[in-house]
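# Provided below for reference: sequence and predicted model.
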Amino acid sequence: MAENGNRNQNQAKIVPPYIKAIAGSIGGVVEACCLQPIDVIKTRLQLDRSGTYKGIIHCGATVARTEGVRALWKGLTPFATHLTLKYALRMGTNAVLQAAFKDPKTGMLTNQARLISGFGAGALEALVIVTPFEVVKIRLQQQRGLSPELLKYKGPVHCAHLIIREEGLLGMWAGAAPTVMRNGTNQAAMFTAKYTFDKLLWIKQEGDGKVLQPWQSMISGFLAGTAGPICTGPFDVVKTRLMAQGQAGVDGKYKGMFHAIKTIFAEEGLLTLWKGLLPRLMRIPPGQAIMWAVADQVTAMYEKKLLAA
């Protein structure tokens, strides 16, 4: 009886998926506002075939000098919206999948199940949210200048409308395959690593009532966010190229994910498949640090106040 009571008590302390979703969405807003310039620079570097930009600092300085400082926040609206929805779906889906994979008797979750849950959450977010929002974001970011009359896309809504009209609805899902591979792999690694670092560094497990300080969450989140960009660099470059070219554009040289990888490797060399890696490392690990610092505090409020009642 006592064992059953302890088991039920532990199960009751599991944070529900909707709390995880809310925590992730709030963290996404904060992350987007802080790190949008790095994302703009990453996109410009990945699309630069002529060597216009000499590096991260030169790219940022050139954009700010020639297009204005506000250009570094191009695409912020779709980026912030997409991060908010993406993190809500990611955190919620991962929580649901982890609950489904837990051993019903012990409540334990294996590392393999944690990886599968993370990949499933990443793949779903890629198809439902990330791909269409990033298509719009990249089309906006690749435009040079700020004068509306000189720009093809006047804003996020106009951009989406024009893409659908000119390229069909599937145009919003250009680059979906590499996006699924990138996000699935990223989240499989990230959720597993975050759990591992929390446990090793801070002796923290979900539902134990221990509240991490924001700086502790930032360290765990930063470390968890480093492996993904290195492993998924080629998928990210290919995704950006496919999304930028469109389906009916004159620059439609890439026929799909594998054709793009082969073509980029043959024409531009192996290292091009990791182009933009440094700005990704400047954006993703700090982004995960910011997001987890916020998300962990929201989750801790639920654990501390509601579950203690």
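Sure thing, it's come through. Residues are numbered from 1 along each chain as shown.
# only C-alpha atoms for contact and neighbour calcs from this point on.
Fine.
# which parts of the stretch 1-150 of the chain are helices?
With DSSP state H, counting those that start in this stretch applied, the stretch 1-150 of the chain shows helices at 2-12, 17-47, 56-67, 76-101, 111-125, 131-141, listed in chain order.
# run a quick check on Lys13 versus Lys304, I expect a contact.
No - judged on Cα atoms under 8 Å, Lys13 makes no contact with Lys304 at a distance of 10.1 Å.
# rewinding a little: looking at the helices of the stretch 1-150 of the chain, which is buried most?
Of all these, helix 131-141 has the most neighbours on average by mean count of other Cα atoms under 10 Å, namely a mean of 24.
# what comes up buried for the next helix or strand after that one?
Downstream of helix 131-141, the next assigned helix or strand under DSSP states H and E is helix 156-167. Neighbour counts over helix 156-167 (16 or more other Cα atoms under 10 Å) mark 156, 159-163, 167 as buried.
# likewise stretch 209-219?
209, 211-212, 214, 216-219.
# relative orientation of the strand or helix carrying Ala295 and helix 56-67 in degrees?
Counting by DSSP H and E, the element that carries Ala295 is helix 277-301. On the basis of axes from the mean of the first three to the mean of the last three Cα atoms, to 10 degrees, helix 277-301 is oriented at 90 degrees to helix 56-67.
# quick one: contacts of helix 277-301?
15, 19-20, 23-24, 26-28, 30-31, 35, 38-39, 41-42, 56, 209-226, 229-230, 233 (Cα atoms under 8 Å, 6 or more residues apart in numbering).
# repeat that with 6 Å
Residues outside helix 277-301 that contact it (Cα atoms under 6 Å, 6 or more residues apart in numbering): 23-24, 27-28, 31, 38, 42, 211, 214, 217-218, 221-222, 225-226.
# show me the contacts for Thr179.
Ala126.
# got the angle for the helix or strand in which it is found vs helix 131-141?
Element membership for Thr179, per DSSP H and E: helix 176-202. If you take the same axes, to 10 degrees, helix 176-202 sits at 100 degrees to helix 131-141.
# same for the next helix or strand after helix 176-202, what does it pack against?
Downstream of helix 176-202, the next assigned helix or strand under DSSP H and E is helix 214-224. Here helix 214-224 touches helix 176-202, helix 277-301, going by 3 or more Cα pairs under 6 Å, 6 or more residues apart in numbering; DSSP states H and E.
# what's in contact with helix 214-224?
Helix 214-224 is contacted by residues 190, 193-194, 197, 285-286, 288-289, 292-293 when judged by Cα under 6 Å, 6+ apart.
# so which bits of the following helix or strand past that helix are buried?
The helix or strand immediately downstream of helix 214-224 is helix 227-245, counting by DSSP H and E. By neighbour count on 16+ other Cα under 10 Å, the buried set for helix 227-245 is 227-229, 232-245.
# and the comparison structure, right after this:
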Amino acid sequence: MAEAFLPQPETYRPAKLLASGGLAGAISRTFTAPIDRLKFLLQVQDGRTMMTLRQGLARMAEEGTMKAYFRGNGANVLKNIPETALKLTCNDVVKASVVSDGHAISLGERLVVGGVSGAIAQGAIYPLEVIQTRLAVSRVGTYKGILDAAHKIRHQEGYRAFFRGITPCMLGILPYAGLDIAAFELMKEHLHGQYADDAPPAYLLAAGMLSSTGAQLVSYPLGLVRTRLQAQGIGGEPLKYSGMLDVFRKTIRHEGVRGLYKGLMPNLMKIAPAAGISWVVFEKAKQHLKVADPRCSSQ
């Protein structure tokens, strides 16, 4: 017999969800910021010779300050607070409407809800995604900060530069967010069934790491294409690529298929703890704020 657990009416439910998601995004991204910058440095290196992890770390160390390891993190946090909040909130709200008639939500519905939620969130903050990439890969002194980067990109390259790479981004976020959210929720529901709605944080952390790692492996080439499109044209320089398909074509021709996976190792090193921390903080913040969890289980 299917039994739906529906959320009780809460006056401040959307605000609580946004606060929980925002806190989750800020903490997880700051914790993994050095690995994130390392990933960007490896992704934008074209040619068959791959920058190693050691060379990437040396490039950051050459800048001489601790701030070098966190370049772009201000933009990253600024974008991830609304992005994570919107993604997790949209998923929660849309899922609640899907299960409101009492039927058990299917895997296909989870994938669609998660993918759409991720796309909405990513689209809303995309210009900050471009700014983060530019701050992470540019040489010291190119940009003084978030506002200076925004001003120079607009002045030197025009408003369209803020949306370079959005096509592969949207194509990638649908399977990534869909698989990530659906897999995590299935594992979370299994854990809640075993631990009476109070699963140990370590198990939630592991579930978040597993779900995001699997999703990342599926969508990674599109992420690399997005980063290369975002990073080109700094200071008004000529563009290397005319679009998404051109990046795929040139990368495979000059670097081989392996080129599409440059930066994968540091990305996996980052995505697992970042996603795990994000999910744990989100779930625990919802519990602290007494936000009901709309889900279905069967007996």
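Received, thanks. This one's a predicted model, so the numbers in the text were calculated from it and none came from an experiment.
# if we can go back for a sec, switch the buried residues of helix 156-167 of structure 1 over to JSON lines; also include distance to Asn186 of structure 1.
Below are those laid out as JSON lines (distance: Cα to Cα, whole Å):
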{"residue": "Pro156", "distance to Asn186 of structure 1": "26"}
{"residue": "Cys159", "distance to Asn186 of structure 1": "28"}
{"residue": "Ala160", "distance to Asn186 of structure 1": "26"}
{"residue": "His161", "distance to Asn186 of structure 1": "30"}
{"residue": "Leu162", "distance to Asn186 of structure 1": "31"}
{"residue": "Ile163", "distance to Asn186 of structure 1": "28"}
{"residue": "Glu167", "distance to Asn186 of structure 1": "29"}
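# now, the most widely separated pair of the residues you listed?
Using Cα to Cα, the buried residues of helix 156-167 of structure 1 span at most 16.0 Å, a distance reached by Pro156 and Glu167.
# before we move on, back to that, quick one: the helix holding Ala295 of structure 1 to structure 2 mean distance?
Here the mean offset of helix 277-301 of structure 1 against structure 2 after fitting is 0.9 Å, by mean Cα distance after the TM-score superposition for structure 1.
# residue range for that helix in structure 2?
Per TM-score structural alignment, the counterpart of helix 277-301 of structure 1 in structure 2 is residues 264-288.
# and the matching stretch, how far out from the chain middle?
10 Å (Cα atoms, centre = their mean, to the nearest Å).
# please apply the same query to stretch 57-75 of structure 2.
The chain centre lies 20 Å from the centre of stretch 57-75 of structure 2; the measure is Cα atoms, centre = their mean.
# again with stretch 46-54 of structure 2
Between the centre of stretch 46-54 of structure 2 and the centre of its chain there are 24 Å (Cα atoms, centre = their mean).
# could I get the contacting residues of Gly145 of structure 1?
Applying Cα under 6 Å, 6+ apart, the residues near Gly145 of structure 1 are Glu67.
# go with 8 Å
66-67, 71, 151.
# cool, and Val40 of structure 1?
Val40 of structure 1 is in contact with 72-74, 141, counting by Cα under 8 Å, 6+ apart.
# please name the nearest non-neighbouring residue to the aligned partner of Ala24 of structure 2 in structure 1.
By TM-score structural alignment, Ala24 of structure 2 lines up with Gly27 in structure 1. Counting by Cα to Cα, 6 or more residues apart in numbering, Gly27 of structure 1 lies nearest to Met291, which is 4.2 Å off, once chain neighbours are set aside.
# what's near enough to touch the counterpart of Pro234 of structure 1 in structure 2?
Under the alignment (TM-score structural alignment), Pro234 of structure 1 pairs with Pro221 in structure 2. Counting by Cα under 8 Å, 6+ apart, Pro221 of structure 2 touches 260-261.
# how near is Pro221 of structure 2 to Glu237 of structure 2?
Distance, Pro221 of structure 2 to Glu237 of structure 2, by Cα to Cα, to the nearest Å: 24 Å.
# cool, and Ile252 of structure 2?
Per Cα to Cα, Ile252 of structure 2 is found 23 Å from Glu237 of structure 2.
# among the two, which residue is more densely surrounded?
Using other Cα atoms under 10 Å as the criterion, Ile252 of structure 2 and Glu237 rank with Ile252 on top: 15 against 10.
# structure 1: which residue goes with the more buried one?
Match for Ile252 of structure 2 (TM-score structural alignment): Phe265.
# contacting residues around that match?
By Cα under 8 Å, 6+ apart, the contact list for Phe265 of structure 1 reads 272-273.
# now swap in Gly24 of structure 1 and tell me
84, 87-88, 90-91, 291-292, 294-295.
# isn't Lys95 of structure 2 right up against Leu111?
No - in this structure, Lys95 of structure 2 is not within contact of Leu111 by Cα under 8 Å, at 10.7 Å.
# possible to save the contacts of helix 214-224 of structure 1 as JSON lines with distance to Lys204 of structure 1?
Shown next, in JSON lines, are the contacts of helix 214-224 of structure 1 (distance: Cα to Cα, whole Å):
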{"residue": "Met190", "distance to Lys204 of structure 1": "16"}
{"residue": "Ala193", "distance to Lys204 of structure 1": "13"}
{"residue": "Lys194", "distance to Lys204 of structure 1": "11"}
{"residue": "Phe197", "distance to Lys204 of structure 1": "9"}
{"residue": "Pro285", "distance to Lys204 of structure 1": "20"}
{"residue": "Pro286", "distance to Lys204 of structure 1": "21"}
{"residue": "Gln288", "distance to Lys204 of structure 1": "18"}
{"residue": "Ala289", "distance to Lys204 of structure 1": "16"}
{"residue": "Trp292", "distance to Lys204 of structure 1": "14"}
{"residue": "Ala293", "distance to Lys204 of structure 1": "14"}
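# equivalent range in structure 2 for stretch 190-199 of structure 1?
Aligned by TM-score structural alignment, stretch 190-199 of structure 1 falls on residues 180-189 of structure 2.
# what's the mean distance for the matching stretch versus structure 1?
Compared with structure 1, stretch 180-189 of structure 2 is 1.1 Å away on average (mean Cα distance after the TM-score superposition for structure 1).
# from the chain's centre, how far out does that stretch sit?
Taking the mean of its C-alpha atoms, stretch 180-189 of structure 2 sits 16 Å from the chain's own mean (Cα atoms, centre = their mean).
# again with stretch 16-33 of structure 2
11 Å.
# one more: stretch 238-248 of structure 2?
So, by Cα atoms, centre = their mean, the centroid of stretch 238-248 of structure 2 is 23 Å from its chain's centroid.
# so how far does it reach from one end to the other?
End-to-end distance of stretch 238-248 of structure 2 (Cα to Cα): 18 Å.
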